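S.K.: Below: sequence and its predicted model.
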Amino acid sequence: MECENCNTEHRITVLGRLIFVSLTILPMLVFGNFFTPFDNAFATIGLGIAILIIGSLFAPYFVKYKKVDQ
């Protein structure tokens, strides 16, 4: 990712990757496998995708980046 103002390049850290997965993929899988309240597969998949989208919207606020030295 490159800053538009100062042209500094930033990369996601390992901790940032773990945070991203814990906010997106992990909640969707836990819901789909353990907390499914629906007998309908389409409703379960739809809500799982909604959880994925909501997690993706929150991820940029919690993910950490580091400046790349050039």
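M.R.: Cool, got the structure.

S.K.: Please count neighbours and contacts with C-alpha atoms only from this point.
M.R.: Fine.

S.K.: how about the helices in the protein?
M.R.: Assigned by DSSP state H, the chain shows helices spanning 14-23, 25-34, 41-62.

S.K.: Mind putting those helices into a markdown table with mean neighbour count?
M.R.: Shown next, in a markdown table, are the helices of the chain (neighbours: other Cα atoms under 10 Å):
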| stretch | mean neighbour count |
| --- | --- |
| helix 14-23 | 16 |
| helix 25-34 | 15 |
| helix 41-62 | 15 |
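
S.K.: Please compare the first structure with the one that follows:
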Amino acid sequence: MRPTGLEGMKPKSVRKKMKDKSFAAKVNREDITSGAEALGIELAEHIALVIEAMQEIADELGL
């Protein structure tokens, strides 16, 4: 995890990290992209929504 946690995290940086197999290694990338498609939104928007949702409950998540 980043020293600043979720603060300032951008979808672009998450997409870049997704290319690294060791980043969230057990997460199926296809599930993420197909989930965004199923919602009818761009992947970057989906990632932004997830970041925002996680920021709202960061304490509960231990972030």
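M.R.: Great, that's in hand. The structure presented is a predicted model; accordingly, all values stated were derived computationally and were not measured.

S.K.: Fetch the TM-score of the aligned pair.
M.R.: Superposed pair, TM-score by TM-score structural alignment, normalised by the length of the second structure: 0.38. Supporting alignment: 38 aligned residues with a Cα RMSD of 3.5 Å.

S.K.: which other helices and strands contact whatever helix or strand Ile51 of the second structure lives in?
M.R.: For Ile51 of the second structure, the host element (DSSP states H and E) is helix 43-56. Helices and strands touching helix 43-56 of the second structure, by 3 or more Cα pairs under 8 Å, 6 or more residues apart in numbering; DSSP states H and E, are helix 11-18, helix 29-39.

S.K.: That helix: which residues count as buried?
M.R.: Judged by neighbour count using 16 or more other Cα atoms under 10 Å, the buried positions of helix 43-56 of the second structure are 43-44, 46-48, 51, 55.

S.K.: could I get those as a markdown table with distance to Leu61 of the second structure?
M.R.: Below are the buried residues of helix 43-56 of the second structure laid out as a markdown table (distance: Cα to Cα, whole Å):
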| residue | distance to Leu61 of the second structure |
| --- | --- |
| Leu43 | 23 |
| Ala44 | 22 |
| His46 | 19 |
| Ile47 | 17 |
| Ala48 | 17 |
| Ile51 | 12 |
| Gln55 | 9 |
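
S.K.: That's all I had, so thanks and see you.
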